[in-house]
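[1] Predicted model, plus sequence, below.
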Amino acid sequence: MKKILLLPLLDSLPSGHHQVANTISEYVYNRSNDIKCKKIDIMSRWNPAFESMLTKTYLWWIQKNPKSYARAYRKFVYQPDNQRTYKHYEWMFQRKMKDILDDENPDLIVCTHAFPSYLVNRLKRLGECQIPTLNVYTDFFINDVWGEDMVDYHFVSNVGMKYSLKNNHHIPNKNIFVTGIPVDESIKQATLNQRSNDKLNIIVSGGSAGLGSIMECIRHTNPYKQVNYYILCGNNERLYKDIRNMKAEHIHPLPYISSRQKINELYSLADAIITKPGGVTVSEAVKKRVPIFVHSVLPGQEEINLAHLLEQGLVFTIDKEAPITEQILEVLNSKEKMDKYKRSQKLYLDTLDFQDPDDIYHFIISILGSREKKLS
C-alpha cells in the first residue's frame, strides 16, 4: 500500500494548514482504498507540551500585542537562508524530521506549512531524502521559510506566486501548478451568485477558532428587517454565549460546524460573507461566488494576504467606524462594483490549472506511479 505523509504544524491550532492537509487526504480516500494518508506535526511528535505552549503563546501574542507579532513575523519569514540565526534549533528539528521520514518511509511528502517544507528541503539538499515532495501553499503569497529549490512540485494559490517561484527561485514551469487553495469537496462550485428577493443573509466568520474582531463587527450592525447575520463562532464558546445573550433578532450565532456539507448549504444561502483574509475561508467563498468583505486582519500572514487579495480584486474592506450593513448594501446594490467583482472572481477561477479534486488526485497518482517505476 502506498503512503502519503502530510506535514502541517501545531496540532493544537485548527488552522488552514491542517484543513488543507485533511482536504488532500479526503481527495485520496474518496477515490482509492490502496493509499494511506498520515498527518504528522513535527512539534507534537518532538514534544507535545512544547507544542501546546507554543500554540498558547501564539494566540496570546496576536491578541495582546498584534503589532509586535506582525513585526516579528515579517522579520522571521522574510530572512535569507544565510542570515538565519537559529542554526542549533534548525539542526535539532532537521534530525527529528529525518527520524520521522525514516520511520514512516512514505512514497510522497505533502507539506502544507512552511517549516516542515524548509526542513525537508534541507534534507533533500544534503542528499538525505529522495522522496518526492509537494508544497501546497495555504496563503496567497510565499514567505522565505518555505523550502523551494529541492521540492519537486508546487501547488500555488495564484499566478503571481507561480511567477515568483519561476523568476526568483528558478523553479521549472512544469513543476508549478496554480490550484488555488484546495478546499473540502463538499464545497460545491457555484455559478455566478444571484441575490434572492427575500431577506439578505450575511455570514460572519472568524475562522475555525473564532478569531478576529467579531464582537466589534457585530456591534456596528444595525437591525434591518431584511438582513440576517449568521455568526460562525468556531471553537470560541465564550463568543457564542456572548452573542446569544445579546438576544438580537437579526443576529444568529452558530457553534462550531464540523460538517462541510452544512457549511456548503450555508454558503449557498449567503448573499455575502464578512471574514478575515484566511486562505481557506476566502477560497471557499470564491468557489461559491459569495462576495467577500474583510472586517479584521490577524497580524502577520493575513495582513499580507489582504494586500494580495485587494490587488486581485477578490475582497472588499469594511470601515470599522461606519455602520456595516449600509456599507455592504452599498456594494451589493452597485451594478458597477459587482460587475467588476464578478469579473475578478471569474479571472481568478479561470487561471486555475486544476479545476476539480479529480485533477489533484490524478496528479498525485502520477507522482506515485513515477516513483514506483524508479524504484522497480
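    Alright, I've got the coordinates.
[2] going forward, measure contacts and count neighbours with C-alpha atoms only.
    Will do.
[3] so Tyr256 sits in a helix?
    No. Judged by DSSP: H, G, I helix; E, B strand; the rest coil, Tyr256 forms no part of a helix; its state is coil.
[4] okay, now it: neighbour count?
    Neighbourhood size, Tyr256 [other Cα atoms under 10 Å]: 17.
[5] Contact partners for it?
    Tyr256 makes contacts with Ser208, Leu232, Cys233, Gly234, Asn235, Asn236, as judged by Cα atoms under 8 Å, 6 or more residues apart in numbering.
[6] right, and the secondary structure at Cys37 would be what?
    At Cys37 the chain is in strand, as set by three-state DSSP.
[7] May I ask you to confirm that it is in contact with Ile4?
    Yes. The pair Cys37 / Ile4 is scored as a contact, 4.7 Å apart, by Cα atoms under 8 Å.
[8] of the two, who's got more company?
    Using other Cα under 10 Å, the more surrounded residue of Cys37 and Ile4 is Ile4, with 23 against 20.
[9] Distance of Lys96 relative to Val120?
    Lys96 is 11 Å from Val120, where distance means Cα to Cα, to the nearest Å.
[10] contacting residues around stretch 231-240?
    Stretch 231-240 has contacts (Cα under 8 Å, 6+ apart) with 203-211, 215, 251-257.
[11] 7 Å instead, please
    Residues outside stretch 231-240 that contact it (Cα atoms under 7 Å, 6 or more residues apart in numbering): 203-210, 252-256.
[12] same deal with stretch 214-227?
    Against stretch 214-227 from outside (Cα under 7 Å, 6+ apart): Lys199, Leu200, Asn201, Gly206, His250, His295, Pro323, Ile324, Thr325.
[13] okay, pairing it with this:
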Amino acid sequence: MSNNKKILIITGSYGNGHISVTNSIVNQLNRMHLPNLTVIEHDLYQEAHPIINSIAKKYYINSYKYFRKSYRYFYYANQDNPKKCFYRYYGLNRLINLIMKEKPDLILLTFPTPVMSIIKKDIGVDIPVATVITDYTMHKNWYTPNSNRYFVATEHTKSQLVQYGVDPSIIDVTGIPIHERFNEEVDRNAWLTNNGLQPNKKTLLMVAGAFGVVGGFDEMLATLTEESDHQYVVVCGNNTQLINTLKAAYKDNPNVLIIGFTKEMAGWMASCDLMLTKPGGITISESLCKSIPLVFFNPAPGQEGENAIYFTEKGFSRITNSYEETTATVLELLSDEHQLKQYKENMQKHYLPESSKNICMSLMQLLESTNSQSIATSKAGLYARLFAK
C-alpha cells in the first residue's frame, strides 16, 4: 500500500463477541506490518449515548433470563423491512463527527449499525463501507444499502443477504475471525495430565460463566457427578460466588475441576470431548475451529437462538430446554463415541481457516481500488442533505 490510508472500525460492547472480532482483525493487520495504514476503533453507541447504552446493555445481558419475550419481539420485529428500526438514527451525530474528524478511507462495521444506512444512502457520504457479520444468520440491522463488502460466516448467511438485494459478488464467505491461539496444536493427554485430570476419561467442558445470571449449574453438576465417572471442567468466569460454592462442594472429587476466568479456552476446547455453553457467535466459532461438539442449554431467542438452530441442523450440537434434558443429553453423548466422532467430523468439514487473514487481504484490495474523497462540506451541509430527503 503506497499511500497513507485510514480504517475506522465501528464496534459495540454488547457481550464480548464484537470486540473480540475487532481485536482479531486489528491483530492481523498489525502482523501484516503496514506502515502506511492507521486503524482507529470506536464503540459508537457507548460514545454517543453512554447512559442509554449502559441501560440497553444491562437489558441485553438480563434478557437471557428475565426479558426473553420482549427481546424476541425486538429481534424479530419487521425483519423484512430494514428501514423499520427504532434506533435507526441512534449515534448519527457522533458518527458524523467521527467521519469529519478522522476522514477515513474505509469504514469497517463489526457491530450492527443501522445508522450507517443514513450516512450512505440518505446523506450520500461516499466512503467505502465493509461489514463483518458476527453471527451465523442474517439480521436486518446488519444490512447497509450501498455497502461495498460483506464478510459472512457461511453460504447460508450469504444467501440471506442476497435476499435483501445484496449483490453476491460483494459477499465473501470467510468464517468469523477468532484469536490466532485457536490455530495452535494442543497435546490433549499432556494438557489434561498437567491439570490433574485423566486422559482416558471423557471430559465435559461446562462454561458456566457464559450464562451470566442463569443459575442451575450446581444442580446439573451434582446430577452428572452422581450418575457417571466422567470428568467435568467448569469455567465460572468472574462469578466469585459460584467458584467458591463449587470448589467447596467438590474439593475432594478428582473428576471435577473448577476454574475462574481463563485465557486458555483454546487448550480446554482442544482437550475436552464436549462443551456445554451458550451459542454466542465467537464461542461457537472457536468450537468449530477446535471441533468440540456442543450442547446449548435453553438458548435465548434472537441471534443466539438462531446460531443454536443452525449448528444443530448442521450436526455440530444439540439443544436442550431443561436441567433434566441437559444432563441426560450430556451423559448420552459422552457415552456415544460414534456420535461424538460424527459431530467432530461435521465440524472439521465446515471450518474455514484464516478468516482474519482473508478479511484483511480483502480490505487491503478494497483500499487500493477506491479513492475515497474527504468530505468537502460542513456538518450543517450533511444534515441539509438528510432533511432534503
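    Structure's in. What do you need? Nothing here was measured: the structure is a model prediction, and the numbers come from that model.
[14] and Ala308 of structure 2, that's in a helix?
    Yes. Under three-state DSSP, Ala308 of structure 2 falls within a helix.
[15] can you pull the contacts of it?
    Going by Cα under 7 Å, 6+ apart, Ala308 of structure 2 touches Pro279, Phe296.
[16] repeat that for 8 Å
    For Ala308 of structure 2, the contact set (Cα under 8 Å, 6+ apart) comprises Pro279, Phe296, Pro299, Ser317, Ile319.
[17] Distance of it relative to Arg149 of structure 2?
    Distance, Ala308 of structure 2 to Arg149 of structure 2, using Cα to Cα: 26 Å.
[18] same thing with Tyr232 of structure 2?
    Tyr232 of structure 2 is 43 Å from Arg149 of structure 2, by Cα to Cα.
[19] Ser228 of structure 2 now?
    The spacing between Ser228 of structure 2 and Arg149 of structure 2, counted by Cα to Cα, is 50 Å.
[20] now the contacts of Ala308 of structure 2 as a markdown table including neighbour count and secondary structure?
    As requested, the contacts of Ala308 of structure 2 are exported to a markdown table (neighbours: other Cα atoms under 10 Å; DSSP: H, G, I helix; E, B strand; the rest coil):
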| residue | neighbour count | secondary structure |
| --- | --- | --- |
| Pro279 | 28 | coil |
| Phe296 | 24 | strand |
| Pro299 | 23 | coil |
| Ser317 | 25 | strand |
| Ile319 | 22 | strand |
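[21] In the residues you listed, find the pair that's most separated.
    Across these, no pair lies farther apart than Pro299 and Ser317, at 12.2 Å, counting by Cα to Cα.
[22] picking that back up, present the contacts of stretch 231-240 of structure 1 as CSV; the columns should include distance to Gln345 of structure 1.
    Formatted as CSV, those follow (distance: Cα to Cα, whole Å):
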residue, distance to Gln345 of structure 1
Ile203, 19
Val204, 20
Ser205, 20
Gly206, 22
Gly207, 21
Ser208, 24
Ala209, 27
Gly210, 26
His252, 28
Pro253, 28
Leu254, 28
Pro255, 29
Tyr256, 28
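[23] quick one: the helices in the stretch 251-389 of structure 2?
    Counting by DSSP state H, counting those that start in this stretch, the stretch 251-389 of structure 2 has helices at residues 265-271, 281-290, 303-313, 323-334, 337-350, 355-369, 379-388.
[24] between the contacts of stretch 214-227 of structure 1, which is nearest Ile62 of structure 1?
    Of all the contacts of stretch 214-227 of structure 1, Ile62 of structure 1 sits closest to Gly206, with 13.9 Å by Cα to Cα.
[25] Next, the contact list for the nearest residue to the closest one once chain neighbours are set aside, please.
    In space, and not counting its chain neighbours, Gly206 of structure 1 is closest to Gly212: 5.3 Å by Cα to Cα, 6 or more residues apart in numbering. Residues near Gly212 of structure 1 by Cα under 8 Å, 6+ apart: Gly206, Lys276, Ser296, Val297, Leu298.
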